[in-house]
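Engineer: I'd like to go over a predicted model; first the sequence, then the structure.
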Amino acid sequence: MPEWFIQGGPVMWPLLIFSFAVSVVTLERLFFWLMEKQRRDDKLVSACLRQLLEGQVDEIQRLDAAHPDPGVRMIVRGVNELPQNPASRIENLAVNELQRMARGQSLLDTVITMAPMLGILGTVLGIIESFEVLNQSGVADPQSVVGGIAEALITTAAGLCVALLALLPFNIFRSIQSTEIIRLETIGTDFLSAIQSSGLFDPAPKE
């Protein structure tokens, strides 16, 4: 290990674990969103909605309910619920997609909060140790005390660096997730509007 890491004290180890966890989650989420972008099929979604407006569901029913695009899955599974109300089915699918997209974000959020606090804790412990040295040696060797305080500040810097390492991907992935949620909400609204306009589903209770 580098000398500065050893000088930081025991708090550096959980910070190292945090940085490793952040790197793993960032790479996994990056791969996830790149794959989601490739799986998106906006043309097929638009075609399905046009068919619903025309009251045609045969071609949609032939599509795979496990289609890679969550928007297409929402439409197919909603059609399979007809003539029953598909709203609850669509809502459940949206909740599942939200959980899938948000995976790993709680860890990043935790690191953003805890890493600086651990860094400050390490600094406080280092300063306490420096004052103990001062108490034992008096003012005969103030340089050792100053050096000890400087070393203690390493953990604060390390904690802030780890937090920044988590903050950037957290904000990026949350922004991408918000965009995808808006897309799914739009598809769900357009789907319900299409099946009502075409008469495939009548929300009014039958007497």
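Structural biologist: Here it is on my side, so go on.

Engineer: C-alpha only now, for contacts and for neighbours.
Structural biologist: Fine.

Engineer: show me what contacts the residue sitting nearest the centre point of the chain?
Structural biologist: Nearest to the mean C-alpha position of the chain, by Cα atoms, centre = their mean, lies residue 105 at 3.2 Å. Listed by Cα atoms under 8 Å, 6 or more residues apart in numbering, the contact set of residue 105 reads 170, 174.

Engineer: from residue 142, how far out is it?
Structural biologist: 45 Å (Cα to Cα, to the nearest Å).

Engineer: also residue 45?
Structural biologist: To residue 142, residue 45 is 72 Å away according to Cα to Cα.

Engineer: who's more crowded, the two?
Structural biologist: residue 45 (21 against 14; other Cα atoms under 10 Å).

Engineer: now that one, what's its secondary structure?
Structural biologist: Per DSSP: H, G, I helix; E, B strand; the rest coil, the secondary structure class of residue 45 is helix.

Engineer: helices along this protein, start to end?
Structural biologist: Under the criterion DSSP state H, the chain contains helices at 3-7, 12-39, 42-53, 58-61, 70-81, 87-101, 105-137, 142-197.

Engineer: who are the packing partners of the longest one?
Structural biologist: For helix 142-197, the contact count by 3 or more Cα pairs under 8 Å, 6 or more residues apart in numbering; DSSP states H and E identifies helix 3-7, helix 12-39, helix 42-53, helix 70-81, helix 87-101, helix 105-137 as packing neighbours.

Engineer: A further structure is provided below for comparison with the first:
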Amino acid sequence: MSPSHFLTWLDPITQYMPTWFQQGGSIMWLLLLLSIITNVVILERLFFWFIYSLQKERYIVQECFAALTRQQKTEALLACQALKSPALTMLQEGINLLPLSPKERMTYAQKIQISQMSRGQKLLRSAMFITPILGLSGALLILTQSFDMFSHQTIQDAAVIIPSIAQALIPLTCSVAILLLILVPHQLFRSLLIKQTLHLENIRHQFHHICMQHHLVQTSEEAPSPKEEVVKQENKPVSEQQEMPYHYEFSDETGEVHVAIHEQTEAIKQVPHSAIAKMYNQELALGKTKSYEHTNKLQ
């Protein structure tokens, strides 16, 4: 459908529009459509922030923190589920991940909540740029048509030009009015979004502080490193090491080796005592060699 056919279809509706709307030209329909879309978004966002302001979120957040202080994870989770709000949803994500570190999960949840609260902001921002362009385009279009008409006839009175200039200012004036109606709610929603971003950041830091203070999160210090595990294993008695599931005692008087085997190990029972004695002698000789080398270094 061409633009001329579309405007012809709108002629019956245009007759019921105000005179100034008809004089504004076809660009007025685009401005009207843009104003309707932006008004719907503004009303939806106003309703969202109004409902959010009525929620008693801070009391539930305090209940959740009190339950975490008592190390009652289930009660804290139930408190978060009592109300659906950005802060409680973020806390619920962090509690579900305990005792693992919830730092990354909560940061991601915070970004999702901020994205949901900023819904419609991009559209309003785009409308703020498009509206004055449409108004200026409508004014230039009317002036171009007027000058084209004046070029085919002799102008004897300047009063003939003034109505055309006034007609060209109609879409420009409407675009400025629509821009102001968009700008004020957009700045209001932006300030509320910044405030809620700081609020979520504060709650996230409080949650992390409580978890660290009451040892609800396993830190890297609590989990032994592989090097510490090796040192701890070496410091164990021979009978407790997994690598040697037996212990033996060598008697200097009789020269006998007494071997005690763990109950968990059955295969070691098949090892002859002579082989174990030989292994013990090798270890004893190795120790003497190291002691001799150390003495030479000191000398």
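Structural biologist: Cool, the structure landed. In this text the structure is predicted, and so the values were computed from the model without any measurement.

Engineer: give me the TM-score for this pair.
Structural biologist: The pair, once superposed, lands on a TM-score of 0.92 when counted by TM-score structural alignment, normalised by the length of structure 1; 207 aligned residues with a Cα RMSD of 1.7 Å.

Engineer: ok so, going back, and residue 204 of structure 1, which of the helices of structure 1 is closest to it?
Structural biologist: helix 142-197 (10.1 Å; Cα to Cα).

Engineer: that closest one vs structure 2 - mean distance after superposition?
Structural biologist: Per the superposition on structure 2, helix 142-197 of structure 1 and its aligned residues are separated by 0.9 Å on average (mean Cα distance after the TM-score superposition for structure 1).

Engineer: give me the angle between that helix and helix 87-101.
Structural biologist: Relative orientation of helix 142-197 of structure 1 versus helix 87-101 (axes from the mean of the first three to the mean of the last three Cα atoms, to 10 degrees): 160 degrees.

Engineer: how about the helices of structure 1 in CSV, adding distance to residue 203 of structure 1?
Structural biologist: Below are the helices of structure 1 laid out as CSV (distance: least, Cα to Cα, whole Å):
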stretch, distance to residue 203 of structure 1
helix 3-7, 65
helix 12-39, 32
helix 42-53, 16
helix 58-61, 21
helix 70-81, 14
helix 87-101, 10
helix 105-137, 37
helix 142-197, 7
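
Engineer: list the contacts for residue 2 of structure 1?
Structural biologist: No residues are in contact with residue 2 of structure 1 under the rule Cα under 8 Å, 6+ apart.

Engineer: what does residue 15 of structure 1 give?
Structural biologist: Per Cα under 8 Å, 6+ apart, neighbours of residue 15 of structure 1: 115, 118, 158-159, 162.

Engineer: farthest pair in the residues you listed?
Structural biologist: Most distant of the contacts of residue 15 of structure 1, by Cα to Cα, are 118 and 162, 10.5 Å apart.

Engineer: closest to residue 205 of structure 1 out of the helices of structure 1?
Structural biologist: Across the helices of structure 1, closest to residue 205 of structure 1 is helix 142-197 (Cα to Cα), at 13.3 Å.

Engineer: what angle separates that closest one from helix 105-137?
Structural biologist: Using the same axes, to 10 degrees: helix 142-197 of structure 1 against helix 105-137 is 170 degrees.

Engineer: what about residue 112 of structure 2, how many neighbours?
Structural biologist: Counted with other Cα under 10 Å, residue 112 of structure 2 comes out at 14.

Engineer: what lines up with it in structure 1?
Structural biologist: Per TM-score structural alignment, the equivalent position to residue 112 of structure 2 in structure 1 is residue 96.

Engineer: residue 137 of structure 1 versus that match, what's the distance?
Structural biologist: 62 Å.

Engineer: before we move on, what about residue 115 of structure 1?
Structural biologist: 33 Å.

Engineer: same check on residue 52 of structure 1?
Structural biologist: 84 Å.

Engineer: who's in contact with the aligned partner of residue 199 of structure 1 in structure 2?
Structural biologist: In structure 2, residue 199 of structure 1 lines up with residue 215, judged by TM-score structural alignment. Contacts for residue 215 of structure 2 (Cα under 8 Å, 6+ apart) come out as none.

Engineer: mind checking how far the equivalent of residue 159 of structure 2 over in structure 1 is from residue 134 of structure 1?
Structural biologist: When structure 1 is aligned by TM-score structural alignment, residue 159 of structure 2 is paired with residue 143. As judged by Cα to Cα, residue 143 of structure 1 and residue 134 of structure 1 stand 10 Å apart.
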